[in-house]
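**Q** From the sequence below, what's the structure:
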Amino acid sequence: MIKLAKFGGSSLSHEAQFRKVKKIIESDAARTVVVVSALGKRVPSDNKITDLLYILHAHMQHDVEYETIWQTIYQRFVEVRDALQLNVPIEKELEKIIQMVAAKKVSVDYLVSRGEYLTALLMSDYLGYRFVDAKDIIAFHYNGKFDTERIALQANAAYKKYGKIVVPGFYGAYPSGDIKLMSRGGSDITGSILARALRVDVYENWTDVSGILMGDPRIIDNPETITEITYRELRELSYMGANVLHEAAIRPIQEVKIPLNIRNTNAPADPGTTISSDEKCTTYDITGIAGKKNFISLILYKSQMSDEVGFLSRTMQIFERHEISIEHVPTGIDNVGIVISKHSVENNLYELLDELKSELELDEVEVVDDLALIAIVGGNMRGNIQLTGKIFMTLSQIGVNASIISKSAQELNLIVGVKNTEYEKAVRSLYEELVRK
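**A** Predicted coordinates:
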């Protein structure tokens, strides 16, 4: 069995966290592939190394003094090395970086990637594993897409040669060898891509939470942890705000059915949440509740709309032209609702309304801008009439009107729209009824 263990910045913030990671790795001989993020915050008021490197690059570009920032970065890595009594010549690596900065011969991608690079050097020495640079494994085409064939060849060659490896996350390289960063949170993607390439048995994502919660802890007191969830359910919850890992990290392992286990570095005995392609029987009718505030519903009215071929297509083209993502499209006979985020139209709402009215020859457009969406997600919802009844009965009992009701074709989720001011009350009541009763 092969397990890939990815550790985020909170798991690697200082030497005490490194010791926890080593204990976790040594407790299971199957954990032979390790992916690391850059050093994270030690305390809430602290800075992530990645953030400091971005700031350093900005200062370099605008000829602003950066010595204080650099000294903070320098000291963080040296302190971890010295506290753990490692042999890594970290000063030499740091000196190379600052010389490139001084000469302005460093790209933002290269500079920021050094956070993961240096962290991986320290971790590989601490574990006694082989350091393998991500630029030698994670290959990109020049169009920015992953070269999956090359990644598989390079990853398997490195693993076959060394057996136990540590790879920095968050970056890879173009065919030229130039460093390419991923989007923020990209170490999750590195872990996923590498897990797929090596066809590992389990991808463990170690962070500072013991898995995915069934509800938002800012609204619900001590929500339950989801023990098992499908990739499809996770996608639904993530889309509505339940973000635990980078969304782009899901597809590579989902396609080859590698299970993902989200674990807590600070509570390694907790089983966390296992995500797989297999639907399992669960204790509750639902898997979780998530949601977001600040949506707008544009309700388009037009007589004989249902008889007009291509009406929806022309409507979608207008939103596409404005690069506005559509969240939901509840429809009637002579009306259609277009639900979008308020943020997406904060600068061009009136221009958009004018275009919709004139190009679609609408009778009327109604704007509902006090809208929050709540998603109740779970494979057990399929055909469960009693559950659907409970949801609407609960909202009725607390005096909350569902202005939007949308159920997915696969009956994996039910989305209801409520007023922003009623959002927390509705989420709390639904959780109490569907989970705690």
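**Q** going forward, measure contacts and count neighbours with C-alpha atoms only.
**A** Will do.
**Q** Select the longest helix from this structure.
**A** Longest helix in the chain, counting residues (DSSP state H): helix 108-127.
**Q** That helix - contacts with which helices or strands?
**A** Packing partners of helix 108-127 (3 or more Cα pairs under 8 Å, 6 or more residues apart in numbering; DSSP states H and E): helix 15-26, strand 31-36, helix 49-61, helix 67-83, helix 90-102, strand 130-131, strand 165-168, strand 179-181.
**Q** So for the last one, what gets flagged as buried?
**A** With burial defined by 16 or more other Cα atoms under 10 Å, the residues of strand 179-181 counted as buried are 179, 180, 181.
**Q** and which of those is nearest residue 210?
**A** For those, the minimum distance to residue 210 (Cα to Cα) is 28.0 Å, reached by residue 181.
**Q** Pull up the gap between the closest one and residue 50, please.
**A** 11 Å (Cα to Cα, to the nearest Å).
**Q** what do the two both touch?
**A** Common neighbours of residue 181 and residue 50, using Cα atoms under 8 Å, 6 or more residues apart in numbering, are 112, 113.
**Q** Could you also give me the structure for this second sequence? I'd like to compare it with the first:
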Amino acid sequence: MKVVKFGGSSLATGAQMAKVLNIIVADPQRQIIVTSAPGKRFTSDIKVTDLLIKYAQQVLQHQDYSSTQQQIWARYQEIADYFHLTATQLRPLKTCLWDLPQKDYPNDDYLMAAFKAHGECLNAQLLAIILQKKVPTRYVDPKTAGIQVSNDPQDAHILQSSYQQIAKINIGHDRIVVPGFYGLTSDQQIATFSRGGSDITGAILAYGLQADLYENFTDVNAVYAADPRLVDHPQAIQTMTYRELRELSYAGFSVFHDEALLPAIEGQVPIKIKNTNHPDLPGTLIVPQKYFQPQKPITGVASSSHFAALYLHRYLLNKEVGFTLKLLKIFYEFNISYEHMPSGIDDLTVIFDKRQFTPTKQQQLLERVKMVIQPDELEWIDDYAIIMVVGEGIRLFPDFLQKIFDPLARQSIRVHMINQGASQISIMLGTKQSDAALAVQQIYQSFFPNQNGDE
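**A** Okay, here's the model as predicted:
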């Protein structure tokens, strides 16, 4: 049995949903279908989730929301018209959307969560109605499925006890359509996962039902060895491990939701990324490391520029007991997390996700560090990019470092930081932001010479 999740672009129009129907019907093992809300139909379009956020905000601000209400419904009506559904079939869905402002919610956050969740909720019901014309189909909401989550209305997490309930879902020979992105709290309130959380729902169901495979259909052919915006026609990755994807996601790979990996890892369920528009392409298979035999040193290279670094130097720093503890207490005081802390005998660099900072917060942090640590030198480096070179094969190929640094040296790209993880499957490099794209291109060409495309 397979769990199949379809992204927003796959369910944005009637024509796209017709492709989804063909994919589902083509394989009888695709029994559990998880939906996203309708995504963009074209570049300048608005996602239904964003319209629902606007709808909720208008309700909270006591503004006229009728136009937004109609705009949201028009998206579902457009899909329904493609399949010639009747007003009678659609009436329960429209009533559900119209009744949202009249319901009681514990607070504004729960109201927002409930409104957002209805993008997936309505789309799942709509798909179930359409799919029933082809194969026996049931709509199962998260409550019935047993998806119970924490009391965090817009950043919920699955409760471990939910898996016992999910395992009891009666599937039979039917197709089961479940809305993604949300679950129910112990008080039966809707709470959503983080944005893009339909991936999480799919992984939760795959784990709970002990699926043979979790297929995630999106609008890309595969996961690539480098960002196609940086490298022309990069090689598609045929097979990779969970932890390789996790490492690459850290530096910008965004094909699959980070949090969705945890249920898949716990259940040891393989994941396959495929394209709704080209379902016959092999896609990318993501597997536990025990099933993976690396053929090359690296699987991929990625970069991200949303980092900054705090550099400090103090003589005999390595001799001072409790030095790091002092720094960590300052970070706790400012409610900030750090990413990495490479150090030498007299100096230390702390790397942050700079999206945590305002200019004021940054300045206050520097002043606090000066006062408490009293460094000989202190510098804030805002021009910082991180490059991740990732592969299960790194530890098997002794010359991999040479293949990273030789092409960078030829291009006079200066590396400010080098860090190899304890897992020995990744090398992290720090460079200037202006050097990051070229560094990725050079490293990619070093490991994948004359290899590109989806084949």
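**Q** And the helices in the stretch 201-350 of the second structure, which stretches?
**A** Assigned by DSSP state H, counting those that start in this stretch, the helices in the stretch 201-350 of the second structure fall at 242-250, 261-267, 323-333.
**Q** Turn those into TSV, columns for mean neighbour count and distance to residue 10 of the second structure.
**A** Formatted as TSV, the helices of the stretch 201-350 of the second structure follow (neighbours: other Cα atoms under 10 Å; distance: least, Cα to Cα, whole Å):
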stretch	mean neighbour count	distance to residue 10 of the second structure
helix 242-250	21	22
helix 261-267	19	21
helix 323-333	13	42
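**Q** possible to save those as a markdown table with distance to residue 96 of the second structure?
**A** Converted to a markdown table, the helices of the stretch 201-350 of the second structure look like this (distance: least, Cα to Cα, whole Å):
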| stretch | distance to residue 96 of the second structure |
| --- | --- |
| helix 242-250 | 37 |
| helix 261-267 | 31 |
| helix 323-333 | 44 |
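**Q** So what's the residue count around residue 284 of the first structure?
**A** 13 (other Cα atoms under 10 Å).
**Q** Can you name the residues that contact the counterpart of it in the second structure?
**A** Under the alignment (TM-score structural alignment), residue 284 of the first structure pairs with residue 296 in the second structure. Residue 296 of the second structure makes contacts with 391, 393, as judged by Cα under 8 Å, 6+ apart.
**Q** Let me see the ranges of the strands in the stretch 301-450 of the second structure.
**A** 347-353, 377-390, 417-420, 426-431 (DSSP state E, counting those that start in this stretch).
**Q** against the first structure, where does the first one fall?
**A** Same thing as strand 347-353 of the second structure. Aligned by TM-score structural alignment, strand 347-353 of the second structure falls on residues 335-341 of the first structure.
**Q** Buried residues, stretch 42-56 of the first structure. List them.
**A** So, applying 16+ other Cα under 10 Å, buried residues of stretch 42-56 of the first structure: 42, 47, 48, 49, 50, 52, 53, 54, 55, 56.
**Q** so the second one, which of the three states?
**A** Following DSSP: H, G, I helix; E, B strand; the rest coil, we place residue 47 of the first structure in the coil state.
**Q** coming back round to it: will you turn the strands of the stretch 301-450 of the second structure into CSV that also has distance to residue 248 of the second structure?
**A** As requested, the strands of the stretch 301-450 of the second structure are exported to CSV (distance: least, Cα to Cα, whole Å):
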stretch, distance to residue 248 of the second structure
strand 347-353, 16
strand 377-390, 7
strand 417-420, 14
strand 426-431, 9
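**Q** Give me whichever of these is most buried.
**A** strand 426-431 (a mean of 22; mean count of other Cα atoms under 10 Å).
**Q** So what's the residue count around residue 291 of the second structure?
**A** Residue 291 of the second structure sits with 11 neighbouring residues when counted by other Cα under 10 Å.
**Q** residue boundaries of the strands in the stretch 151-300 of the first structure?
**A** 165-168, 171-173, 179-181, 202-207, 228-230, 260-264, 273-276, 288-301.
**Q** between those strands, which one is nearest to residue 105 of the first structure?
**A** With Cα to Cα as the yardstick, what comes closest out of the strands of the stretch 151-300 of the first structure is strand 179-181 (13.3 Å).
**Q** circling back: ok, which of the helices of the stretch 201-350 of the second structure comes nearest residue 448 of the second structure?
**A** Once Cα to Cα is applied to those, the stretch that comes out nearest is helix 242-250, at 16.7 Å.
**Q** mean shift of the closest one relative to the first structure?
**A** Its aligned residues in the first structure lie a mean 0.6 Å from helix 242-250 of the second structure after superposition (mean Cα distance after the TM-score superposition for the first structure).
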